[in-house]
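In: Build the 3D model from these lines:
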Amino acid sequence: MYERLKHLRSPLFIFFLVLLIVNDFFLKAAFHNSFTGKLSDFSGLFIFSIFWSAIFPKHKLSVFITTAILFVFWKSEHSSGIIQFLKPYFGIARTVDPSDLIALPMLLFAWLYIKRDSPTATGTMLKTQFSTYFIGSIAIFSFCATSQPRYIQFFEQPQYVLLKNPTIRYLNAHDELKLYKRDSLLAVKINYLYIRRPERNDDYNKNRSVENLDLTVLRLLADSASLIPPGKISLLTLNTDQGIDSLRFNGGRLDGVFTRTKGGKTIIEGFYKMGLEDSIWTIRDTLGDDKIIQTFVNGEATQVKRYSGDKIKSTSTINTRADSIFNTYIQLAVLILCMAGISYFLYTNYRKARPEHFKLRLLWGLLLCFVAPFFVWLFYIGILLLLMNYSQDIFETIAAGIFIFIVVCPLMFVVVFLIKLRRSIDIFLYCLLFALACSAWTMYTTIEALSK
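Out: Below is the predicted model of the structure:
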């Protein structure tokens, strides 16, 4: 079995695997350009095709042909329907860019690479097994990997607050704020805010940022300006870089009709209810007849319609926080079903092989108990990435690894020395089972956090 997986241990496979991970986690975040995108395509095609051809050695040609077809389909607009269907559950996304197809020759390169003769792996069978499991786990992790998000709250619709009696002297001291002084009033346009890591980057989370936006801005300015009490109506017209904004404030918060005009054309028209978008918003193209009509309910977008002239081009619905909670329940149910399936498979192996068991020396058994938590941790991160529920920073990632080690290590001692492994595949299955259990717990805590 492990002879057919020898290409997973080859230097070139490991090189492209490391390159893919470094690119996805570091280079994309640092540069985020077309080169880093193409680098992922080239590296990904190479390791993806070789990985699955090693798993299905009798169907190598089919694997390569299928990979090419799926890659072309994935990069085309024809996959949009499937992506929209799966996106709420797995966070799948991609950019349609025909130039990405220049990576297809990597499949030919990978095919020629695996067809050449390569030396048989040396070393003990157990060492070969461990190295294969390790590299295979990293490969699965890389297939699910994505760049980590920055914790910045942007506002799709313009956000302003109004303060009174400002003494501020420098109007351009804050990149995240744009200040407009009008006599005794100070209108503040909020471009973005740095926030604590949200459980979900949705409109519900945005609403929480908007809830006390005037107080937040006042703290950022560190100025002697004061809040305007609710009930006082103020009308302002501001000449901004994006156009002329007509604002209506109730106290210090936007409340009522908002319009933005540019070149004599109304390009944005909507309605605020104490800082939250509400009802129908219309956004028009400054050059053509295209427009977008968004429907908001208490600050949460629920529907988006795109028009070309008077002809509708597309209609899409957007998940509210309630939808996110429901989808998370579905993900949790899928994880539990997977755990049940793996548990049944392990039980079947146990019954069929009993009293025989997988022979493992004491030293290797101890090593397995201490190394297995690392594989569980990798599987755990990969599962959360696949479910688009991975938003941990580096400290939380390390903490999760420590927690998994503390929990899984004793469990592996029970599995290895008391229950005893029946087949070598049981090592993989137990690691995956424990990773699914950790992921299920994370999904449960996510539901609790979203429900607050």
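In: C-alpha from now on. contacts and neighbour counts both.
Out: Fine.
In: which residues of the stretch 1-150 of the chain fall in helices?
Out: With helices called from DSSP state H, counting those that start in this stretch, the stretch 1-150 of the chain shows them at 11-22, 28-30, 34-55, 60-74, 80-90, 105-115, 125-144.
In: how about those helices, which one is nearest residue 418?
Out: With respect to residue 418, and counting by CA to CA, the nearest of the helices of the stretch 1-150 of the chain is helix 125-144 at 20.3 Å.
In: Give the other helices and strands that that closest one contacts.
Out: In terms of contacts (3 or more CA pairs under 8 Å, 6 or more residues apart in numbering; DSSP states H and E), helix 125-144 is packed against helix 11-22, helix 34-55, helix 362-386.
In: buried stuff in the last one?
Out: So the one you mean is helix 362-386. The neighbour-count criterion (16 or more other CA atoms under 10 Å) identifies 365-366, 368-386 as the buried residues of helix 362-386.
In: Check the second one too.
Out: Along helix 34-55, the positions that meet the burial threshold by neighbour count (16+ other CA under 10 Å) are 36-54.
In: Taking helix 125-144 as reference, get the angle to that helix.
Out: Taking axes from the mean of the first three to the mean of the last three CA atoms, to 10 degrees, helix 34-55 and helix 125-144 form an angle of 140 degrees between their directions.
In: for comparison, sequence B:
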Amino acid sequence: MGLNTMHGKTKQVFTNLLRIKPELYSWPFMISLFLLFVNDFILKAAFPNTLTGKLSDFCGLYAFAFFFSKIFPENKKFAVHLITAVLFIIWKSPLSQPFITLFSTYFFTIDRVVDYTDLWALFVLPLSYFTPAKPFDRFYKTIGLSLIALIAFTATSQPRPRFHFFEPQYILLRNTKHVMSLSESGKSRSIEIDSLLLFQIEQIGLDKYPRLYDDFQQKSLLENLEKSIVSPQDLYTKPITLQHQEDSCLEKLSFLNGRLHGAYTRYINQQAIVSGFYKNGIPDSVWTYYTYAGLLDQQDIYENGEKVKHMEYSDGEHTSNSYVTTRQNKKTIAIIIFGTMCLVLLLASYHLWRQYKKAIRSVRIVERIIYPIILPIFVFIITFLLLGLLPGSDMLGAIGIQGLSLIIGCPVFFIIYFAIDKHSIYTFLLWMLIYILLIMLLHDFNFLNNLKDVSMIE
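Out: Below you'll find the model as predicted:
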């Protein structure tokens, strides 16, 4: 009997989740949900400050409590708000770190910042509890709003932008007991060596997500790394070579003006594993990687802080070379592709103009309705595949552009096919080609425009 009762209540909760109650469509909830989306996906990236940081907590907490109070029975409303408050406090404290680590390891990465001033957002819970839920009649009962709400709630848990250095970076300081401060998304530690302080940095928080996670981005961060962390008077400026031992790993480090400068070697169990050179904190020249047996494994050649060539070895014998596309090379390729697409666009437009002069058949009403729906879908698939050929294309950006193309594409094709009487199949294909080229030109132009825009330390 108990199991049947529990099963019935569980079924009712999921039924309510799939078929949202009319009371949920209230203006306060819809406004808070809208603000949460706009803030997390637009305002935070454009204006990273205290206001946009706190707005997500206030709107998200209000919408979360209101949403789940309508999913569960009315007599559970107080319990839902109380549990929401407790979970929010735990989430904003170090107590949630084991869960975050476990979830990020086996599912996808999530993160949050331990900031106890965020707890001021708890004051919106009484507003959620006493808000009269008046129906918002212009919406239908659908699973759509449930999915939108859940996406908005989890968006604030996405990790902050950060950069993980390809090799741990070091800054050498006078042992002044200076307290280092990096953002929550940074990862560093201080190591005392004799009368000096060795500051190790593995990753660092950024002000925004990088356009590309490449050597050019790393070089831009490394050029002024010490200026972002310490004062110039804290640096140990004399040339020095020292050793850093950690478990079975031994590193020989050379410094000048507090930055890595000169030969670098890493040993494991007295066997050289990595050897290379730094120039003012930036990787330079040839970097060599060895197997545990001491045989050559890989070699990388750096120029101006960017890897330009990679060489593979097998049992110490050279097997293959590959050249790495630098940021400047990507720009050159993008310009060539952009020019080629402009030329093809002009040719397609010219042929489209000629085709209209000799259109041979009329489009039926059924075709006029079907084509505007089918063609954007074909455009979505084809463009998504072609965007992968552009240098620096990322799947998330491609999906965003494709979503925009679908939103704009359907009305555009409706206008085309309902406004013009005569077409041919060749005309349809030309329209598809032109539309695809316009989307790709937009993507390539955006890529070129932001190519030199690098993320900096938060």
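In: got the helices and strands packed on helix 125-144 of structure 1 as CSV, with distance to residue 397 of structure 1 columns?
Out: Output for these, formatted as CSV (distance: least, CA to CA, whole Å):
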stretch, distance to residue 397 of structure 1
helix 11-22, 16
helix 34-55, 23
helix 362-386, 9
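In: Residue 264 of structure 1: which of those is closest?
Out: Closest approach to residue 264 of structure 1 among those (CA to CA): helix 34-55, 36.7 Å.
In: The longest strand seen in structure 2: which residues count as buried?
Out: Longest among the strand segments of structure 2 by residue count, using DSSP state E, is strand 162-174. Judged by neighbour count using 16+ other CA under 10 Å, the buried positions of strand 162-174 of structure 2 are 162-163, 165, 169-174.
In: Show me what it is in contact with.
Out: Outside strand 162-174 of structure 2, the residues that touch it by CA atoms under 8 Å, 6 or more residues apart in numbering are 185-186, 195-206, 209, 213, 218, 226, 234-236, 255, 258-260, 281.
In: again, only this time at 6 Å
Out: Strand 162-174 of structure 2 is touched from outside by 196-206, 234-236, 258-259, with contacts defined as CA atoms under 6 Å, 6 or more residues apart in numbering.
In: And the furthest pair within these?
Out: The widest separation within those, taken as CA to CA, falls between 196 and 206 and amounts to 27.8 Å.
In: Show me the residue at the heart of structure 1, geometrically.
Out: Within structure 1, one residue has its C-alpha closest to the average C-alpha position: by CA atoms, centre = their mean, that is residue 388, at 4.4 Å.
In: what about that residue, is that helix, strand or coil?
Out: Local secondary structure at residue 388 of structure 1 is given as coil here, using DSSP: H, G, I helix; E, B strand; the rest coil.
In: distance of it from residue 141 of structure 1?
Out: With distances defined as CA to CA, to the nearest Å, the gap from residue 388 of structure 1 to residue 141 of structure 1 amounts to 13 Å.
In: Could you do residue 250 of structure 1 as well?
Out: According to CA to CA, residue 250 of structure 1 stands 51 Å off from residue 141 of structure 1.
In: picking that back up, ok, residue 196 and residue 206 of structure 2, which is more surrounded?
Out: For the pair residue 196 of structure 2 and residue 206, the greater number of neighbours falls to residue 206 (20 against 16), based on other CA atoms under 10 Å.
In: thinking the residue nearest to the centre of structure 1 is in contact with residue 90, fair?
Out: Yes: with contacts defined as CA atoms under 6 Å, residue 388 of structure 1 counts as touching residue 90 at a distance of 5.5 Å.
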